[in-house]
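Student: Predicted structure and sequence below. I'll ask about it afterward.
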Amino acid sequence: MTEKNTSAPVHVRTRFAPSPTGFIHLGNIRSALYPWAFARATGGDFILRIEDTDLERSTQAAVDVILEGMSWLGMDPDEGPFYQMQRMDRYKEVLAQLQAAGHVYPCYTSMAELDALREAQMAAKEKPRYNGTWRPEPGKILPPVPAGVPPVLRFKNPQGGVVAWDDKVKGRIEIRNDELDDLVIARPDGTPTYNFCVVVDDIDMAITHVIRGDDHVNNTPRQINIFQALDKVPPIYAHLPTVLNEQGEKMSKRNGAKPVTQYRDEGYLPEAMVNYLARLGWSHGDDEIFSREQFLEWFNLDHLGRSAAQFDEAKLRWVNAQHLKAMDDEALAALVAPQLEKRGMAAADIADGRLPRICALFKDRCDTTVALADWAVVFYGDTVQAVQEERDKHVTPAAGPALAALAEALQEGAWDKAFIAAAIKQVLAAQGLKMPQLAMPVRVLVAGTAHTPSVDALLELMGREKVIARLKNR
């Protein structure tokens, strides 16, 4: 293939081209993250293309999840989405050009004949491939055209020589043309096939860099030959290693992968997801936690990994926890509020100004916004359900007098941490108790668990009325 001239500056144009035949999972979205990041890092353009030619399996619901997931992660395209089914006239126009130039020919070999050929080749331990029966050559006599049989159109793959490219991940790759048979590029009904449509799209959209999964490596030599038949220079390729699930299998819906949007619903932050996904195949030294801005400042194609990356949900939760702790409390409250409303909390109550302070108090203990909402909900509900084991352990008859005394001591006075701390100290002295003997049952009654931040901060945020009611409700 002709190498690109890298001396002149290139305006980078990348693309993500998913097929909407199932939900988009983290392995898919990782393949979108790098072309998006490369375009952003270089001041280029990122194009979204929906490859929806598989009419039986493509669904609008799958398209919606792709758009929703990318929007949530802040990976908005500069152009698109473009839909291949809306470009059929253009494909047929280019197909006609190739046919007129002698790069395409009709093939009347039936499916039954192809199956028999494949079986014979496999029995002879040969690589299954089309044998070129209908390929026109000088002096060759073709079989009689069968009546009433619509042909497929095949691309005349060059014979002899190699197809070669310098892959930005895998290095130099060379494939002998003799290993490639003549690709079907249009079906009997005239519908063009994947490898052909991709090339036309990449030409029309002026794609400079194709960054995609390495399951496409086998398509690349075929696509390069089509580029060259159209007298166009192929883009630069970077084929990313597979993302494996926690069992070491290729991440897929069949192997238990979740839709990207499910992580949103489970309380993960988009910034944390971008951080985690970026490290699934790329690195910047030993940096584990970084912002979106740092990622885009650092990203290039030279530090893409060559080995398959393995998804680790525990690591993802840890990364999410780090971002959650560093997040502005007001912004965090804006994410927690809708989750509280889903749990039946009134929007007016949530808007009382406490939620950012609640987030500040509990975010160091949480790894998702759902976990944070689990804490926040006890501040807004009318009742709290204590962990029974902790209730039995701490809310004992012996603690009753001290709890009653604290409820009484909290009735009057300025409701702040200093007042609450003083009331607790007073009760401890009067009852002859140590702090845990009072603090533990107070936590269980007020928040449902003995494991909370400082008692005075907890009670101050809970509010006098709720605190006293819960201390009395033993």
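Tutor: Sure thing, it's come through.
Student: Only C-alpha atoms from now on, for both contacts and neighbour counts.
Tutor: Fine.
Student: quick one, what contacts residue 308?
Tutor: When the contact criterion is Cα atoms under 8 Å, 6 or more residues apart in numbering, the partners of residue 308 are 241, 242, 243, 244, 281.
Student: from those residues, which two are the most distant?
Tutor: 244 and 281 (11.2 Å; Cα to Cα).
Student: overlap in contacts of these two?
Tutor: Taking Cα under 8 Å, 6+ apart as the contact rule, the neighbours common to residue 244 and residue 281 are 308, 309.
Student: residue boundaries of the strands in the stretch 51-200 of the chain?
Tutor: Taking DSSP state E, counting those that start in this stretch to define them, one finds strands in the stretch 51-200 of the chain at 79-83, 104-107, 152-155, 162-167, 171-176, 184-186.
Student: Presented hereafter is structure B, for comparison with structure A:
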Amino acid sequence: MTVRVRFAPSPTGMFHVGGARSALQNWIYAKQQGGVFVLRIEDTDAARNKPEWTEGILSALDWIGISRGSYEGPYFQSANAGEHRAAAARLHESGRAYYCDCTREDVQARTGSQYQGYDGYHRDRGLGPGPGHALRFRTPDEGATVVVDLIRGEPTFENKLIEDFVIARGDGSPVFLLANVVDDMTMGITHVIRAEEHLPNTPKQQLLWEALGVKPPIWAHVPVVVNEKRQKLSKRRDKVALEAYRDEGYLAGAMRNYLMLLGWAPSGDREIVPWSVIEDEFRLDEVNLSSAFFDEKKLRAFNGEYIRALPVAEFVDACQPWLTGTGTIAPPPWQPEEFDADAFAAVAPLAQTRIAVLSEIVPNVDFLFLASPLIDEAAWTKTMKDGSAELLDDAVAAFEALESWDAESLKSTLEAVGAERGLKLGKTQAPVRVAVTGRTVGLPLFESLEVLGRERTLTRMRAARLRLV
């Protein structure tokens, strides 16, 4: 038997990080088993579906390493509508489903409770199809449905506790529960790997598989992804869009690595490991049962490690979208003609050790490419105090006299200026840094001044001095 797994997102919004984790788990499992990864776009919610969301799914999968052409599909659920309706008809004809025109209010009136499930009122009344007549599955009265789950063992559900659930609406359109089952059957899916939030629907789906005469797939329900409050990650409340992390400057490798740790860990006391190790070691039966905490701070730390591990040339290439404003990345504050590739290459090794996401490259190097620095007014107020004007005067004079404009000479010269005032280097260089870069923190100052050059450095220091008059 060839293993066939599927990833079936809906094109109704940005690509959820939890969905990305499920995609990766399915992808790896298929590769390990010599199987097939199938992409199915569940696009039957016409009111919310947009073509750009479908393209977003495809591009997000590309980014995390599941590239177009390496999987089967994408298929679209809407294209299988005829099969969905045919399956509903077969279930009715075989007696496994029946029509019902009860409203929620009708059920509540009979049971006396708004919390009571459907009471089977129309099971044997012979109601036929018609407007407003929903089709309900006839759940067995006795026995239990056992779900074989690679992670959770064999969860067992008593059939008497499963109500006769709707499989087709009053207008004849099948509900998602049935459509999902029929699609999996049509595509020959052998293993369904998905989040545990779907587990309550699994016995219903398994009953549908069996009623349609097909052996159910093997299930694997991975732990749900939660925030720091142990709440399920929500699009409305949490930062969950994979595209947002991509556009902020998270590396695909770091994101892949981190997502795979949500509920699983590689061997040994390690977390940051090559992707080849994850592909080799990942096992569904080793996935934890407890909820998986998506820790953005930890992801950020992961990303910083991945950035620092890049060869400098690759780091320079990786920064280009933020330096040029390409694709979905916002343009930088400088004009294209102001950017100096050689200057950036000179400071790139310094910046690489100081940023955790690639978007941070812009505020670290913007002073190199702007006619004048973007002044952080809070930094100016904090730094430019009594004595700063005179210190800048002395520093300008000392720098003007330098024969060699290099980091070491600049540092020793400014140290001497501060020593005459009884100041340590940290206090001495603070006004110079703000005058030249506009900020109190950033790349190493003297290496930055070397790259910026004598003329531009002195011009900015003089301008800052005039502002202090």
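Tutor: Cool, got the structure. Since the model is a prediction, treat every value here as computed from it, not as a measurement.
Student: re the thing from before, would you mind giving the strands of the stretch 51-200 of structure 1 as TSV with distance to residue 272 of structure 1 and mean neighbour count added?
Tutor: Listed next are those as TSV, based on distance: least, Cα to Cα, whole Å; neighbours: other Cα atoms under 10 Å:
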stretch	distance to residue 272 of structure 1	mean neighbour count
strand 79-83	25	15
strand 104-107	49	21
strand 152-155	45	23
strand 162-167	29	18
strand 171-176	31	13
strand 184-186	42	22
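Student: Looking at those strands, which is nearest to residue 72 of structure 1?
Tutor: Across the strands of the stretch 51-200 of structure 1, residue 72 of structure 1 has its closest neighbour in strand 79-83 (15.9 Å, Cα to Cα).
Student: Report the buried residues of stretch 214-225 of structure 1.
Tutor: Taking 16 or more other Cα atoms under 10 Å as the neighbour-count basis, stretch 214-225 of structure 1 is seen to contain the buried residues 214, 217, 220, 221, 222, 223, 224, 225.
Student: Map the first one across to structure 2 for me.
Tutor: In structure 2, the residue equivalent to residue 214 of structure 1 is residue 196, according to TM-score structural alignment.
Student: likewise residue 196 of structure 1?
Tutor: Structural correspondence for residue 196 of structure 1 with respect to structure 2 (TM-score structural alignment): residue 178.
Student: what residues are up against the residue lying closest to its match once chain neighbours are set aside?
Tutor: For residue 178 of structure 2, the nearest residue in space outside its immediate sequence neighbours is residue 167; the separation is 5.7 Å by Cα to Cα, 6 or more residues apart in numbering. For residue 167 of structure 2, the contact set (Cα under 8 Å, 6+ apart) comprises 88, 134, 135, 136, 137, 174, 175, 176, 177, 178.
Student: Distance-wise, check the fourth one relative to residue 129 of structure 2.
Tutor: I take that to be residue 136 of structure 2. Spatial separation of residue 136 of structure 2 from residue 129 of structure 2 under the definition Cα to Cα, to the nearest Å is 11 Å.
Student: now swap in the third one and tell me
Tutor: Noted for residue 135 of structure 2: a distance of 8 Å to residue 129 of structure 2, by Cα to Cα.
Student: what do the two both touch?
Tutor: By Cα under 8 Å, 6+ apart, residue 135 of structure 2 and residue 129 have these common neighbours: residue 99.
Student: so the match of residue 196 of structure 1 touches residue 207, yeah?
Tutor: No. Residue 178 of structure 2 sits out of contact with residue 207 when judged by Cα atoms under 8 Å, with a separation of 10.5 Å.
Student: ok, the corresponding residue of structure 1 for residue 237 of structure 2 - how many residues close by?
Tutor: Residue correspondence, TM-score structural alignment: residue 237 of structure 2 in this structure matches residue 255 in structure 1. For residue 255 of structure 1, the tally of surrounding residues (other Cα atoms under 10 Å) stands at 13.
Student: Residue 473 of structure 1 now?
Tutor: The local packing count at residue 473 of structure 1 equals 10, with neighbours defined by other Cα under 10 Å.
Student: Now do the contacts for the nearest residue in space to it that is not next to it in sequence.
Tutor: Across the structure, with Cα to Cα, 6+ apart as the measure, the residue nearest residue 473 of structure 1 apart from its sequence neighbours is residue 445 (7.8 Å). Under the criterion of Cα under 8 Å, 6+ apart, the contact partners of residue 445 of structure 1 comprise 384, 386, 391, 395, 470, 471, 473, 474.
Student: Would you list the buried entries among the residues you listed?
Tutor: Of the contacts of residue 445 of structure 1, these count as buried by 16+ other Cα under 10 Å: 384, 386, 391, 395, 470, 471.
Student: sec struct for residue 209 of structure 2, please.
Tutor: Judged by DSSP: H, G, I helix; E, B strand; the rest coil, the three-state class of residue 209 of structure 2 is helix.
Student: looking at it, it is touching residue 216, isn't it?
Tutor: Yes. In this structure, residue 209 of structure 2 is within contact of residue 216 by Cα under 8 Å, at 5.5 Å.
Student: So which of the two has more stuff around it?
Tutor: Taking other Cα under 10 Å, residue 209 of structure 2 and residue 216 do not tie; residue 216 has more neighbours (22 against 19).
Student: what separates the corresponding residue of structure 1 for the more buried one from residue 28 of structure 1, distance-wise?
Tutor: Using TM-score structural alignment, the partner of residue 216 of structure 2 in structure 1 is residue 234. Distance of residue 234 of structure 1 to residue 28 of structure 1, given as Cα to Cα: 23 Å.
Student: what do you get for residue 259 of structure 1?
Tutor: 10 Å.
Student: residues contacting residue 153 of structure 2?
Tutor: Applying Cα under 8 Å, 6+ apart, no residues qualify as near residue 153 of structure 2.
Student: Same check on residue 357 of structure 1?
Tutor: The neighbourhood of residue 357 of structure 1, defined by Cα under 8 Å, 6+ apart, consists of 329, 461.
Student: and it, what helix or strand is that in?
Tutor: helix 355-362 (DSSP states H and E).
Student: The equivalent of residue 281 of structure 1 over in structure 2 in helix, strand or coil?
Tutor: In structure 2, the residue paired with residue 281 of structure 1 according to TM-score structural alignment is residue 263. At residue 263 of structure 2 the chain is in coil, as set by three-state DSSP.
Student: Can you report how many residues lie near residue 388 of structure 2?
Tutor: Residue 388 of structure 2 is flanked by 18 other residues according to other Cα under 10 Å.
Student: correct me, but it touches residue 430?
Tutor: No. Using Cα under 8 Å, residue 388 of structure 2 makes no contact with residue 430, being 9.3 Å away.
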